[in-house]
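>>> Build me a structure from this.
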Amino acid sequence: MQAEQAGALTVSDKPTTPMQMIAHAVANGAPVETMEKLLALQERWEAGEARKAFVAAMSAFKAKPPEIFRNRAVSHDRGKSTVFTHATLDNVCDALNVALASHGLSFRWETEQLEQGIIRVTCILTHAAGHSERTALQSTPDTSGSKNHVQAVGSTVTYLQRYTLLAATGIAVQGQDDDGAQGQKDQPITPEQVASLQAGLDETGADIQGFCKYMRVGALAEITMSGFGRAVAAIDAKRKKAGSA
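This is a model prediction of the structure:
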């Protein structure tokens, strides 16, 4: 009986986590090579645990997400007066900051200036345990109206910050805004936007005909303003896939 109890204690005392295995290895004078492997195992284990914590936090956040409403009316007069409403970036941030923080989540952005004036904004959603996920969108500077170059860049950065944050959190604005008249969104994209898509496709080695078929158009120039974000997201997804291969 005592032997069985001793055996049971021995089994239960065996290391069950990488950190316990490392402590056990140190106590037994394990060689450097073994320690390096155990440390790498510990890093992978911690990354896996952090990802689990992130997923659990996002699930809890999505179970009771905040409501975000359009809070600003904007008018455009380009031969035809148009008024639309949208949720401003500060309104979106105010609604999400507290809700995310209550689950140990936070967000920030990285902004890059790419070739041909393309601006890329990446929203980084991070959990307190260390796991992060990134959502990126890119576009040309918004030269509408009488904006100077700095204002055009600032307008695009703000726009991309708002939509990458909404995309990263999976939140839709109540009565989803389109930041413009539907007629505007149905117009073809600009030559600069065509060039940015072409550059992205060339960079990823994508088949243009296949991409156009995916977008249900005959050529890149036929993609509309309403489909530009989807096109950019598709190219970015292909870029990420190629980078992880």
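
>>> CA only for contacts and neighbour counts going forward, please
OK.

>>> got the residue ranges for the helices in the chain?
Taking DSSP state H as the test, the helices found in the chain are 2-12, 18-27, 32-63, 89-101, 149-169, 182-185, 191-204, 208-215, 225-244.

>>> if you skip the residues just before and after it, what's nearest to Leu89?
The shortest distance from Leu89 to any non-neighbouring residue, by C-alpha to C-alpha, 6 or more residues apart in numbering, is to Arg162 (5.3 Å).

>>> Before we compare anything, build this one as well:
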Amino acid sequence: MNAQAETIRPLRAMTRRGAPQAQTAPAVHSPMDIVAAALSTGNVEMYREAVALMKEMEAFAARKAFSNALADAKVDLPIIEKNRHASYDNKAGRQTNYWHEDLAQVVDTVVPILAKHGLSHRWKLAGRPGEPVTVTCVISHRDGHCEENSLSADADTSDGKTPIQGVKSTTSYLERITLMASLGLASRKDDDDGRGGAQAEPAYVPPAGSITPDQADFLRSEIKAKGASEIAFLAAVKRRRIEDIPATDYAAAAMIIAKFKKG
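This is a model prediction of the structure:
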């Protein structure tokens, strides 16, 4: 036969007559396929390793789905507007004013967006009477993966709150903080909850006929020199602020401070 005209035929697997052909391994398309393949061998140890591998693969897939969903949700999550104004007399006897975002507003804003991407949130609470309150925010994905962030704080007993009211106030605050931290949310205003930064509030205007700013500063400095409480002084003059003292009562107010015993 002419070598140039010779046709090349495809190779075929050659086996000896009667010899068992090697079994083709089943195609593996999912973690369950791995378990099924291991189960078909009858090897218990291999089956256990296959189950462990299946769980690891499923956990990895769940983490990946969680990360992708959270990344997609971040695109839709807005800046949270600080919609609540708080004002109270602090321990130094001064007026504290600040804006903060309300927990209900944060929840109403994020829940529809989280649900759209298969995410949800919840909180776990821990703490005993007299101990700090601990709140854990749990962000979960429908494929099973979840991540947690915890924060603790003492019960808020300011403004005459009862112990249970103090726990409720602190719980609400921690729920808001942990949820926003877990989702990487930011809020819009130029303060930081009145806990370190100063907000640009409109200057307070005392009632007509009140003492001058210089007189208010003098009274405040005298109170400080006596080591007295500004709150006690305001209670004595029956005013919420030193600036509210009528000019006609300035001398009497100074006499009250003079009678304070130096602390």
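
>>> ok, back up a step: please tell me how far the residue nearest to Leu89 of structure 1 sits from Leu41 of structure 1.
38 Å (C-alpha to C-alpha, to the nearest Å).

>>> When those two are compared, which one has more neighbours?
Per other C-alpha atoms under 10 Å, whichever of Arg162 of structure 1 and Leu41 has more neighbours is Arg162, with 20 against 17.

>>> My understanding was that the more buried one contacts Asn91; is that so?
No - contact criterion C-alpha atoms under 8 Å: Arg162 of structure 1 and Asn91 do not qualify, at 9.7 Å.

>>> mind checking what the residue nearest to Leu89 of structure 1 lines up with in structure 2?
When structure 2 is aligned by TM-score structural alignment, Arg162 of structure 1 is paired with Arg176.

>>> My read is that that match contacts Asp108, right?
No - using C-alpha under 8 Å, Arg176 of structure 2 is not in contact with Asp108, being 11.9 Å away.

>>> Mind telling me what Pro132 of structure 2 corresponds to in structure 1?
Mapped onto structure 1 by TM-score structural alignment, Pro132 of structure 2 lines up with Ile118.

>>> What about its match, how many residues nearby?
Ile118 of structure 1 has 18 nearby residues by other C-alpha under 10 Å.

>>> My read is that it contacts Ser196, right?
Yes - with contact defined as C-alpha under 8 Å, Ile118 of structure 1 and Ser196 form a contacting pair (7.0 Å).

>>> Please tell me how far stretch 73-89 of structure 1 is from the chain's geometric centre.
Taking C-alpha atoms, centre = their mean, to the nearest Å, one finds the center of stretch 73-89 of structure 1 at 27 Å from the center of the full chain.

>>> quick one, what contacts the most centrally placed residue in structure 1?
By C-alpha atoms, centre = their mean, structure 1 has its centre lying nearest to Thr135, at 1.5 Å. Applying C-alpha atoms under 8 Å, 6 or more residues apart in numbering to Thr135 of structure 1 gives the contacts 122-124, 164-165, 167-168.

>>> What does it correspond to in structure 2?
So Thr135 of structure 1 corresponds to Asn149, using TM-score structural alignment.

>>> Tell me how far its match lies from Asp72 of structure 2.
20 Å.

>>> same question, Glu222 of structure 2
From Glu222 of structure 2 to Asp72 of structure 2 the distance is 59 Å (C-alpha to C-alpha).

>>> in stretch 137-155 of structure 2, what counts as buried?
Burial within stretch 137-155 of structure 2, assessed by neighbour count using 16 or more other C-alpha atoms under 10 Å, is assigned to 137-141, 143, 145-146, 148, 150, 152, 155.

>>> Switch those over to TSV; also include distance to Arg195 of structure 2.
Compiled in TSV, the buried residues of stretch 137-155 of structure 2 are given as follows (distance: C-alpha to C-alpha, whole Å):
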residue	distance to Arg195 of structure 2
Cys137	22
Val138	26
Ile139	27
Ser140	31
His141	34
Asp143	39
His145	34
Cys146	31
Glu148	25
Ser150	20
Ser152	16
Ala155	16
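
>>> Out of these, flag the one nearest to Pro31 of structure 2.
Among those, Asp143 lies closest to Pro31 of structure 2 (C-alpha to C-alpha), at 15.1 Å.

>>> who are the neighbours in contact with the nearest residue to that closest one once chain neighbours are set aside?
Leaving out its chain neighbours, the residue that sits closest to Asp143 of structure 2 by C-alpha to C-alpha, 6+ apart is Ala62, at 5.5 Å. Ala62 of structure 2 makes contacts with 141, 143-145, as judged by C-alpha under 8 Å, 6+ apart.

>>> Tell me which of those residues fall in strands.
Residues of these located in strands (DSSP state E): His141.

>>> okay, and stretch 39-46 of structure 1 goes to which residues in structure 2?
Taken onto structure 2 by TM-score structural alignment, stretch 39-46 of structure 1 occupies residues 51-58 there.

>>> Next, the buried residues of the matching stretch.
Residues 51, 54, 58 are the ones in stretch 51-58 of structure 2 that count as buried (16+ other C-alpha under 10 Å).
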